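K.L.:
Predicted model, plus sequence, below.
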Amino acid sequence: MAPMHQLSGLDQGFLHLETGNSPMHIAGLCFYTPATDSRAFSFEAIRSGIEERLHLARTFRQRLVEVPMSLDRAYWIEDPDFDLDYHLRHVAVPSPGDWRSLVTMASRILSHPLDRSRPLWEFYVIEGLDGIDWLPPGSFATLIKIHHAAIDGVSGNDILFALTDLTPEGRNIEPPRRRWVPERVPTAGSLLLRTALANVVAPFKLVEGGAKLASTVIGTVARLPKYREDPPPAPFQAPRTPLNVPISAQRVWDGTVFPLETVKRIRKAVDGSTVNDVILTVCAGALRRWLDKHHALPEKSLIAFAPISVRAETEKGKLGNQVSGMLVSIATDVADPLARLTAVHDNTVKSKSLTNAIGARTLTDYTKYVPSATAALATRLYTRMKVAESHNPIFNCVITNVPGPQIPLYSLGNKLVAQIGYGPIFDGMGLLLAIFSYDGTISIGVSSCRRIMPDIADFVDFLNLSLEELRVAAEAVLDGAVVDVAPEAAPTKAAPRHKPRHGAEIPPVATVI
């Protein structure tokens, strides 16, 4: 049994950010198709499979214990009242069981916060998908929802592996080496005593943090001449957009899936560009179309926040977040798709260079020096006073890219064919794009709220249009042709929808001469 342990400053930050309008969980919607007839699908079989794997991920049975008045960071304990049946839910998509019905159901599930008195996760088994034409009969989906204080994208991959197998036949799960033993919930008095003792050494930690901060500032300033003419974006330099306003409580979620090979082919058209650069360019193209549709496309490029994992090999399997991030200009001010890819590539190289100069882990470490009560009060005031309306956005959106396994995974004889992610939004930042690659596919999950993006289906169609215009332009360059990119027209009508798309035929924006 792992002893009671305290959240990091970053993990605690996700608790502080949580409000009634802004639940701080992440999620993944997985689609399974029958790979063998040897094991029939049943909810009871899935329940049994999860029960025998609970010891493979600490997230499953650990719950929060919060310090009174938020005087210190909360603690994780082994939940003495753990009840697996509370966390497992069996639902069916209402008729006609099509994609729109599924994403509507998922959006409602994702709108509700998790119960902090229990382990912070829920697992939904979803049937009734017969109206989704790209899934064969007998397919089902699972939606796992976990608080961001417990995991980041990389540790979420660990949970995916815990719940799946490498073959349709499955694997033998080794029993835990030690019997699981729950912990007693500590009293408020004992938590306050821990806080008082911790405050004795707090000044020394603050001095240590100040020394690190001074060293980082000096090192960064020394490198600034390198970026003087064309500096990477800084916080609060992003343009105002309809995405950067206070959010509502009703989530909207949707997504699409591309062939990874298409993305890899496109990147060859611009020397040095990466899969991540191509996806950022696709997202930028969709944002151009969506903002143009709403007559709100700014002249200045949008700024995206891109999380970076700093989780070491020795930290695999641990709860919590080991992430930093960088700000990237995604060139939404560039109409030509290949010119946009070139600009995005240059911008990511520049942002990565500055982030590496500062030290990604250093940025994460500073969170532990922020007093918990101060952070909690600041977050509440920011939301209640609607401060997000009074300043330029810190950044316009979050685009997070988590590389997944490039081999097929299975659950009870069913093959995982796709996974689409979801991430939290908050006041002033109403769009998160979750990128996940798996077994030759790459998905983009779109998370927003109904106040900001009631037409989320159009935005997903714009992602597909953006990929296609970039593909056509890249193919022309790779084939040695000349590309004349036609001026973009403001799209007012969405393309036909078949979710998720796998290289669907879409009228190209570029014309090959």
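P.N.:
Sure, I can see it.

K.L.:
For the rest of this, base every contact and every neighbour count on C-alpha atoms.
P.N.:
Noted.

K.L.:
Residue 147 touches residue 25, doesn't it?
P.N.:
Yes. Between residue 147 and residue 25 there is a contact under Cα atoms under 8 Å: 3.9 Å.

K.L.:
what do those two both touch?
P.N.:
residue 114 (Cα atoms under 8 Å, 6 or more residues apart in numbering).

K.L.:
Which helix runs longest in this protein?
P.N.:
Counting residues, the longest helix found in the chain (DSSP state H) is helix 188-223.

K.L.:
which is the next helix or strand following that one?
P.N.:
Note on helix 188-223: by DSSP states H and E, the next helix or strand toward the C-terminus is strand 251-259.

K.L.:
contacting residues for residue 162?
P.N.:
Applying Cα under 8 Å, 6+ apart to residue 162 gives the contacts 53, 56-57.

K.L.:
For the longest helix of the chain, what is the distance to the chain centroid?
P.N.:
Centroid separation for helix 188-223 versus its chain: 29 Å, with Cα atoms, centre = their mean, to the nearest Å.

K.L.:
structure B:
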Amino acid sequence: MERLSGLDASFLYLETRSQLMHVVGVIEIDPSTMPGGYSFHAMRDELSRRISAMPNFRRKLDNSLLNIDHPVWVEDADFDIEKHVRRVGVPAPGGERELTELIGHIAGRELHRSKPLWEMWVIEGMANGNVAVVLRMHHANVDGVTSAEMLSQLCTITPEPPQLDTDKIKETAGGTSRLTMAVGGALNFVQRPLALARLLPGTVKVPIGWAKRAMEGSAMPLPFQAPGTPFNAPITPHRSLALTQLPLDDVKRVKDRYGAKINDVVLAIAAGALRSYLQNHGGLPDRPLVAMVPVSVHGSDETALVETGTNKVSGMFTQLATDVDDPVERVERAAELARRSKDHHADIDANILRAWAQFAPGEILQQLMKSYGGRKLSALHPPVFNVVVSNVPGPPLPLYYLGARVVGVYPLGPIFHGLGLNISVFSVDKSINVGLLGCTELVPDIDKLAHSFEDELAKLVDTCD
């Protein structure tokens, strides 16, 4: 039995029918490269073999009325791969629109909490002959870094199946013990006043430091200071998505030409694409948009205030240069804004968010979030921020998914009440893969936003000649 950290559990408490807290990965493969030829059943069998050495795929939630702390993970004694892996055909003619509509439908479904919180859909019948593998995992069980680690176990640099880690095969979340769960939860609960006393001094420093930096002009944007946009509104369960690839060499060329970093160029492209999209929809604010950029704290020093858990992430706020028309100036501005936010974020204890999450009141938070979403209260205040922009680097090598050559890997992060657009980026081999997920009612033509990413990079490449 393994108790969830407060931050991991918060993703459960924040979930509503409209606000689905799972992440999605779309892996497009070329089945003709699979040794021995493509077979759904052979692929599923190899997946089952590898999952035997991937403990996160085999554990499920457990809770009881006696437990007054966060839920626990236990080993699923009845784990069955066939309950998690599904096979489906894309509607004719099997083009990009049909594929993304089908994945959008899959992304809008809830994960059932009675079994391990993941599922995989293998989509066949694509017009180009490829196969799309859609993996959904609950955010309580994965973050950006751990998802990349899991990908490395499913995707290898050669088509041959790897040897499995015997220690991981033996690793287990254990079984259920109602007494242990209740006693452990009670002990954690009574220790919270002391943990709170330890946490307060460091927390008080955050607003003081923020105010000081604001006066110096070196602060991150404050929450709830973002301008309104058409996609900052109450969301529904309906999901639209778009996928696009950018040549990594082109992004590096721009980076080298203007002395920026790859992430700066990505933020500049995102700002340009959002600017163009909002101009076409008559919703471009005069002020720059504000992005929340997830930042991994894996490897950071742990403190006594923080329990271990899957999600080791913080969030950095940064302005996007959506108020800048010139693409070159936008890159320079993006680099400047990113440096400012990184410097400020580095001054804040990366574990504070995770430490405060330990106090998350599960049942109360769940009811508050249902009321917040159901009554559409996000429409009554300024956006916390405008958009999520995450960027996770992957291996600069060709990959093989269970033996088949990977054509593209696209991440899709969750959206939130009042925050109906997520932009996720994952680089692998020679491509930067961009996944955009939005609420259908708020971003009905999300494919046009994706094409704007391609246009913005082309403009920057032209300036490098």
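P.N.:
Right, received. Where do you want to start? Keep in mind that this is a model prediction, so the values were computed, not measured.

K.L.:
How alike are these chains, TM-score-wise?
P.N.:
Overlay of the two chains. TM-score (TM-score structural alignment, normalised by the length of the second structure): 0.92; 460 aligned residues with a Cα RMSD of 2.4 Å.

K.L.:
out of the contacts of residue 162 of the first structure, who's nearest residue 210 of the first structure?
P.N.:
Set against residue 210 of the first structure, the nearest of those by Cα to Cα is residue 57 (35.3 Å).

K.L.:
which residue lines up with that closest one in the second structure?
P.N.:
Alignment note (TM-score structural alignment): residue 57 of the first structure maps to residue 54 of the second structure.

K.L.:
Next up, the contacts around its match.
P.N.:
Taking Cα under 8 Å, 6+ apart as the test, what residue 54 of the second structure contacts is 150, 168-169.

K.L.:
Out of the residues you listed, which are shared with the first structure?
P.N.:
Contacts conserved in the first structure for the contacts of residue 54 of the second structure, counting by both residues aligned by TM-score structural alignment, their matches' Cα atoms under 8 Å: residue 150.

K.L.:
The contacts of residue 54 of the second structure in helices, which ones?
P.N.:
150, 168-169.

K.L.:
Of the residues you listed, just say which sits nearest to residue 77 of the second structure.
P.N.:
Of all those, residue 77 of the second structure sits closest to residue 169, with 14.2 Å by Cα to Cα.

K.L.:
Distance check, the nearest residue to the closest one once chain neighbours are set aside against residue 46 of the second structure.
P.N.:
Nearest residue to residue 169 of the second structure, sequence neighbours excluded (Cα to Cα, 6 or more residues apart in numbering): residue 53, at 4.3 Å. According to Cα to Cα, to the nearest Å, residue 53 of the second structure and residue 46 of the second structure sit 12 Å apart.

K.L.:
Give me the neighbour count for residue 313 of the first structure.
P.N.:
Applying other Cα atoms under 10 Å, we find 7 residues neighbouring residue 313 of the first structure.

K.L.:
Just to be sure, the residue nearest to residue 169 of the second structure is in a helix?
P.N.:
No. The assignment for residue 53 of the second structure (DSSP: H, G, I helix; E, B strand; the rest coil) gives coil, which keeps it out of a helix.

K.L.:
what sits against the aligned partner of residue 16 of the first structure in the second structure?
P.N.:
For residue 16 of the first structure, the aligned residue in the second structure is residue 13 (criterion: TM-score structural alignment). By Cα under 8 Å, 6+ apart, residue 13 of the second structure lies in contact with 362-363, 365-366, 369.

K.L.:
ok, these vs residue 354 of the second structure, which is closest?
P.N.:
Closest to residue 354 of the second structure, out of all of the contacts of residue 13 of the second structure and judged by Cα to Cα, is residue 362, at 15.0 Å.

K.L.:
In space, what's closest to that closest one - neighbours in sequence excluded?
P.N.:
Spatial nearest neighbour of residue 362 of the second structure, chain neighbours left out: residue 13 (5.7 Å); criterion: Cα to Cα, 6+ apart.

K.L.:
With residue 182 of the second structure instead?
P.N.:
Closest residue to residue 182 of the second structure apart from its sequence neighbours, by Cα to Cα, 6+ apart: residue 67 at 4.6 Å.

K.L.:
host element of the one you found?
P.N.:
Using DSSP H and E, no helix or strand contains residue 67 of the second structure.

K.L.:
for residue 344 of the second structure, same thing?
P.N.:
Taking DSSP H and E as the criterion, residue 344 of the second structure maps to helix 327-346.

K.L.:
Mind listing what's buried along that helix?
P.N.:
Neighbour counts over helix 327-346 of the second structure (16 or more other Cα atoms under 10 Å) mark 327-328, 330-335, 337-342, 344-345 as buried.

K.L.:
do stretch 26-46 of the first structure as well
P.N.:
Neighbour count says stretch 26-46 of the first structure has 26-35, 41 buried, by 16+ other Cα under 10 Å.

K.L.:
mind listing what the counterpart of residue 245 of the first structure in the second structure touches?
P.N.:
Correspondence of residue 245 of the first structure to the second structure, assessed by TM-score structural alignment: residue 233. Applying Cα under 8 Å, 6+ apart to residue 233 of the second structure gives the contacts 378-379, 417-420, 442.

K.L.:
next one: residue 334 of the first structure
P.N.:
residue 340.

K.L.:
Now which residue in the second structure aligns to it?
P.N.:
Under the alignment defined by TM-score structural alignment, residue 334 of the first structure corresponds to residue 324 in the second structure.
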